[in-house]
Every structure is written in structure tokens, then in C-alpha cells.
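**Student:** pasting the sequence and the predicted coordinates here, then a few questions.
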Amino acid sequence: MIFVPFIGIDNHRRCVTFMAGLIANESTESYIWLLKTFLKAFGSQPSMIVTDQDAAMKNAINIVLSQSRHRLCMWYINKKLSDKVPSKVFNHPEFKKTFHKTVWDSKIHPEESEASWSSLIQNFDLQSNSWLSVMFDMRNFQLSSLMQTTSRSECDQCLLDHQSLTTNSIYKTFLPIERFTTDVYTRSNFFIVQK
């Protein structure tokens, strides 16, 4: 049995498990059944879905959740990177710096992004790397830096909320509301109010 969690971010910007399912196999049919069950329980399609690169899941999402934007999880892509590029390239500090600057900049224009990607491929002699070519071809599908992982245990937001329990806030004003929000809000909402 395969465990499939449905994880999202609530109104307090915390990761929560909305639903979980068990499927017999990772086929398109199994994912279709699971997604239809999700729709039956929640009544509407989510605005965005972040997954790994599972082809069967992608097919099922296209069929059942056609109104949702489907994004690929950057955490999974980063995890694969060390296996997909030569080690001398992966260990080169400029490669990682350039790669991350190219894929994590949400404000970069498409032309700049493509130029940066081309420069990365040329500078590190990666023209024959088929995995990077496939990733580039998927750029219209879009990668999601909004949510780095689909797993609750690695969710950055959850880590920030955990830190709010174990670290002290740094106050920028003498206003009472700033201290009040430390007790009432999650760390991420505290930063919004503080700003």
C-alpha cells in the first residue's frame, strides 16, 4: 500500500494534513480514484498542487483537477540534482550558486531566466545532459519555489513555526501590538504584522 498525504497551508500559514489515502499502486487509475475521493470530500479543486515528477500522478491531476495549477516540487528536483549532473560540476560552488539563482528567482522575467539557464548550461558544459534538457523543456509547466516540498516533515513553514516555539522574537518597535502578536500568531504571521 502506498500512503499519499494531502498537505496544505492553512490561514495561519502552517502546514496541515487535510487528507491522506492508501492506494494499491502508483497507477493513473489509482490516483484518479484518490483525487475523485478528495474532490468528493472537499467539494472544490485546489488552486495549486505541488508534486514530484510522477507521470501517473500528473496524468490523474490533468484528468480530475484540470482547473488546478500543477507545479513541480523544487525540493525533489534539488534532491535529484547531485545524481543527474557530474560530481565535479555539482561540487563547483559557482554551479550551485548559478543554478539556485536561476530557478529560485520568482521575479525573473522569462527572457532573463532562459538566458541565465543557457549561460549555466554553456559555462558548465552540460549541453548533453538529458535530464537538464527535460527540466528546461518543462519550464512552461513551472517549478514551484512557493512550496519547497510536499512532505510535512520538510515543510519550511513548519520549521518556521517550530522555531517560533524555541526562539525569542526580535522586536523592532516599542508598540504593544508587536509583543501581543508573538503570543497569538505563528512566526510567519508575526513577521507580516511586524512589517
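**Tutor:** It's in.

**Student:** when you work out contacts or count neighbours from here on, use the C-alpha atoms and nothing else.
**Tutor:** Noted.

**Student:** do a quick rundown of the strands in the chain.
**Tutor:** Taking DSSP state E as the criterion, the chain contains strands spanning 2-9, 15-23, 48-51, 69-73, 143-144.

**Student:** which strands and helices sit next to the third one?
**Tutor:** Under the contact criterion of 3 or more CA pairs under 8 Å, 6 or more residues apart in numbering; DSSP states H and E, strand 48-51 touches strand 69-73.

**Student:** residues touching the strand it packs on, excluding its own?
**Tutor:** 47-53, 61, 141-145, 147-150 (CA atoms under 8 Å, 6 or more residues apart in numbering).

**Student:** can you check stretch 87-106 too?
**Tutor:** Contact partners of stretch 87-106, identified using CA under 8 Å, 6+ apart, comprise 81-82, 113, 116-117, 120, 124, 143, 145.

**Student:** any chance of those in TSV, with neighbour count too?
**Tutor:** Output for the contacts of stretch 87-106, formatted as TSV (neighbours: other CA atoms under 10 Å):
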residue	neighbour count
Leu81	16
Ser82	13
Ser113	18
Ser116	18
Trp117	19
Leu120	19
Phe124	16
Leu143	22
Ser145	17
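
**Student:** ok, second structure coming up, stack it against the first:
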Amino acid sequence: MVFGPFTGKDNHGCPIAFGAGFVSSENCDAFSWLFTVFVDSLGVAPRIIITNQDWGMRLAIEKLLSGTRHRLCMWHIMSKLFEKIPKFFSDKEKFSKEFKACVWSELLDRDEFDMLWTGIIEKYVVEDHKWFKGMFAIRHLWITAYFRDVPMGSLMRTTSVLESENSFFKRYLKPLFNFADFTLQYNNAIGAQRNQTERLDYYNSTISPKYATDLAFEKQLASVYTDRKFRVVQELISEANKSCRMISMSTLENIEVFKVSDARKKTFTVTHEIEAESFDCECKLFERCGYLCSHLFFVLRNKDVNNIPEKYVGNRWLKSELLKAVHGLTSDESASDKGSNEDDKLQIGNRCHGRYFGLYQCAFKNKNHLIALDNLLAGIGPQIFTDDTTGSSSVDKNDSIKNIYGIVVPEEITAHAPDVVSTKGSASDKKSRIKSSIEKAIEKASKLHRRCGKCHKVTDHNAMNCGIK
């Protein structure tokens, strides 16, 4: 069976698994079932989904997730570029550099991209090339210029985050695992991922970053953003303070218009509606990634703004827990329940994590202290969890299974091995699959050489094509 994880990013910008499923085949019906179950378990359909160029997956998304913006993974597409470039090209590096600058640019709008793409294609005479024509026809599904107003959550450039998550799961999972082994190792992988998130949460609560400027809003953002995202924002604040310049300023009724030049000598327009106190920048960084750009930071600095308005701080990269629709909570509900038992439980849990990691860091320097901490933790369990609670765990588990599935666990379970299905891509074992030039080179390099009958050398030629007469 084919394993399909759903991967996103947490508030630290790290890959995180939302869930996973198994499908018996990679067709539209299988993916339709998978997406249906995923949306039911989440409670809401995602705003955007990034996939590879699987036709069955694309049909299932168009069929079921009509309100979801679908984007093809640029990393997968651009990794094929050198294989698709015609062989008659004399300078592939130059073409690749110009082509990637056009495709990856976040500053081009749709019309500017179309003109630049057409100019490059005509310059290198590949207008009739099948692959380039096909990619241009579906440019609305993968080109950055067509997703400038979409909240990508910093996935605009790091569309290879899925490959990072696949590499992470490969440390724990093997192709020949049965379902029981897979479940155990998958839980271990999810536990390791959550442990990493908890460590980052603890570091964010104890470590204070160094400030690059004396601006008050830098200290404000340092207190609310996670450390990894604040470093990105801090670079933009530093750029605004040192490199940005005001080109011109004009006022039209209730709107102020600023022309700002950045460190790359590019000029962008920043508009400010005075009555509504709203700001907007032409580069659209806030809409895409959830944090302000250097051009807006420059305007705010010049207007002596000490605190960034809450609507421009966002809620994507905050240190606090993200409010997700999967939990059935909205911002209004969460505000009214701040004094509830759940919040008290969360605060106590955070204190427990903080104390544990603090003790662990102190004890890690000395082996005897580490042994003493381990013995202490081992003795705490029996004191907190009595025999009554542990004895009733199996009964509680059976009751929970009955409540979820509506059936009683049978006394005897007969499990059959799942059907073996053919896969696509590099994992496929089909002989008819077209191999890339890289795979062919690897096979040729790993092939055992034989001794030539003429020159008597161990090499890749034989007596028929030996150069010695």
C-alpha cells in the first residue's frame, strides 16, 4: 500500500505532520477517499495544498476541494529542468540561470512574468519544445507570480518541505514493515517531532534575542514571534534601518503614497490610508508570508510608530499556541475561555515542560547528576499513577474504541497482508519506467568491469571495441 503523509509548517517554520493515510492505488478514486477522510478529521478544508504532478491527485482536488487553492510543487518541476533542456544548447548554465530568475521571482506580476518568459523562450528558440509549452499552459498552477496574494505561510520558496518530511520518516520506516511495525515506528516519529517542537517552545520562553536596532517595535516583535521567525523579521528590520531610502512621497486626499528603495536598489510603492490606519506594500510579502516587509518597516520607522498594529503582527508565527479550526475554536471563543480549566491545564503543562528541560540542561553536564535525575523520574511514576488507574486502562481503551467505531473489539483478529501495488516515480520497480540520465550514470558507474581480451585491462570496453589494433 502507498503511504501518503499530509505535511505543513508549525509556528517555528519547521515541517510537521498533520496526518497520514494509506491508499491501495494512485488514482482519482483512491485520492478522493483520502481527501474526504482528511477533511472530515480536520473539520475544515485547507486553504492551499501543494502536490506533485500526479494527474489522479489533481482530479480528486478539483472534484472535492473546490475552495482550496491547488499548487504544483516547484521543487519537483525545476529539478527536471536540466533533463528537459535540449541537447543542442551550447550554454545550459546561462539559460538555466535566466530561466530560474524568471520562475522563482516573487516580485513579478502576471503580465510581467508572461513577457519575461516569452522573451527567454524566443531568445533560446524553444517555443515549440513540448515540455516548455506544457509548463507555460499550466503556469497558473505553479508559477510564483500567480500566487502573490495567496497566504503561503513561507512555502513560496521552500516547496521542498515535503521532501524534508519524507527524509524524516525514512529514518523510522522501512518498505518491508508490516502494519504493526509501521504503526509503532510512525508513533515514534510523531513523538520525536513533537519533542522537537516542545524544545523550541521552551527555548523561546527562556532565551532573549539580541537586538539589531534601537527601534521599539523590534522589541515588541521579539516578544511575540518565535525565535526562528524573529531572526527573519529582524533582518528585514535591519535592512529597513540601514539600506532603505525614501524616493518620493505624495498625498492624495486621505491616502499617503511612499516610493521606497530597498537594499537591492528596487523601488516599491507603500500606501497608507490615514483614517483607517492601514498600510499596504506593492511587494505583497505580508500577504504571502505573514510578516511585514522592509519597505513597510521603513515607513513605520519614519512615522515614529512604536508598536506594530495587531492586525500586522498576525497569528501565524506567534510563540503562543496557534488557534486552529481543527480544535473547533475561534478567536472569540478562545478569548471568552481564558480563565477556563483548559487554559489552567495548559499553563501547568508548560511549567512542567519548562522545569523538566531546565533540570535536564543542568544535569547533562555531570553524569552522576543525570543518573540521579533518571532515578528520580523513574520513582515519580508509581507515586502519581496508582494501580487502580493502570488496571482500568485496558477497559477504558476498549470503551473508547467502541465509542469511536461503534463495534466491540473481537476476541480473535485475523489480519491479511495488503495487496502489493505498483508505485510511480523513483520508487517504482517497473522495467518500462523511463530512467533519468542521473540513474543511468549511477548504474553505469556501479556496473562491474571485465578484463579486455586485447589490452588485458579491467575496464568498461571489450575486445570488439578496444582501441588497440
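**Tutor:** Arrived safely, thanks for sending. Worth saying up front: this structure is predicted, and the values here are computed from it rather than measured.

**Student:** TM-score for these two?
**Tutor:** In this superposition the chains share a TM-score of 0.80, using TM-score structural alignment, normalised by the length of the first structure; 183 aligned residues with a CA RMSD of 3.2 Å.

**Student:** related to what we said a few turns ago, and the buried ones among the contacts of strand 69-73 of the first structure, selectable in ChimeraX?
**Tutor:** The buried subset of those, as determined by 16 or more other CA atoms under 10 Å, is captured in ChimeraX by this line:
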select :49,50,51,52,61,142,143,144,145,147,148,149,150
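
**Student:** okay if I get the strands of the first structure as a markdown table plus distance to His100 of the first structure?
**Tutor:** A markdown table is the format used below for those (distance: least, CA to CA, whole Å):
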| stretch | distance to His100 of the first structure |
| --- | --- |
| strand 2-9 | 24 |
| strand 15-23 | 24 |
| strand 48-51 | 19 |
| strand 69-73 | 14 |
| strand 143-144 | 12 |
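
**Student:** how far away is the residue in the first structure sticking out farthest from the centre from Gln194 of the first structure?
**Tutor:** Distance from the C-alpha centroid of the first structure peaks at Phe174, with 36.2 Å (CA atoms, centre = their mean). Distance check for Phe174 of the first structure against Gln194 of the first structure: by CA to CA, to the nearest Å, it reads 11 Å.

**Student:** now swap in Ile2 of the first structure and tell me
**Tutor:** Counting by CA to CA, the gap from Ile2 of the first structure to Gln194 of the first structure is 42 Å.

**Student:** in terms of neighbours, single out the busier of those two.
**Tutor:** It is Gln194, of Ile2 of the first structure and Gln194, that has more neighbours when counted by other CA atoms under 10 Å, with 17 against 10.

**Student:** name all residues that make contact with the more buried one.
**Tutor:** For Gln194 of the first structure, the contact set (CA under 8 Å, 6+ apart) comprises 172, 178.

**Student:** one more pass at 10 Å, please.
**Tutor:** Residues counted as contacts of Gln194 of the first structure (CA atoms under 10 Å, 6 or more residues apart in numbering) are 170-173, 175, 177-179, 181-182, 188.

**Student:** tabulate those residues (JSON lines), appending distance to Gly21 of the first structure.
**Tutor:** Listed next are those as JSON lines, based on distance: CA to CA, whole Å:
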{"residue": "Ile170", "distance to Gly21 of the first structure": "41"}
{"residue": "Tyr171", "distance to Gly21 of the first structure": "43"}
{"residue": "Lys172", "distance to Gly21 of the first structure": "44"}
{"residue": "Thr173", "distance to Gly21 of the first structure": "46"}
{"residue": "Leu175", "distance to Gly21 of the first structure": "46"}
{"residue": "Ile177", "distance to Gly21 of the first structure": "42"}
{"residue": "Glu178", "distance to Gly21 of the first structure": "41"}
{"residue": "Arg179", "distance to Gly21 of the first structure": "41"}
{"residue": "Thr181", "distance to Gly21 of the first structure": "36"}
{"residue": "Thr182", "distance to Gly21 of the first structure": "35"}
{"residue": "Ser188", "distance to Gly21 of the first structure": "29"}
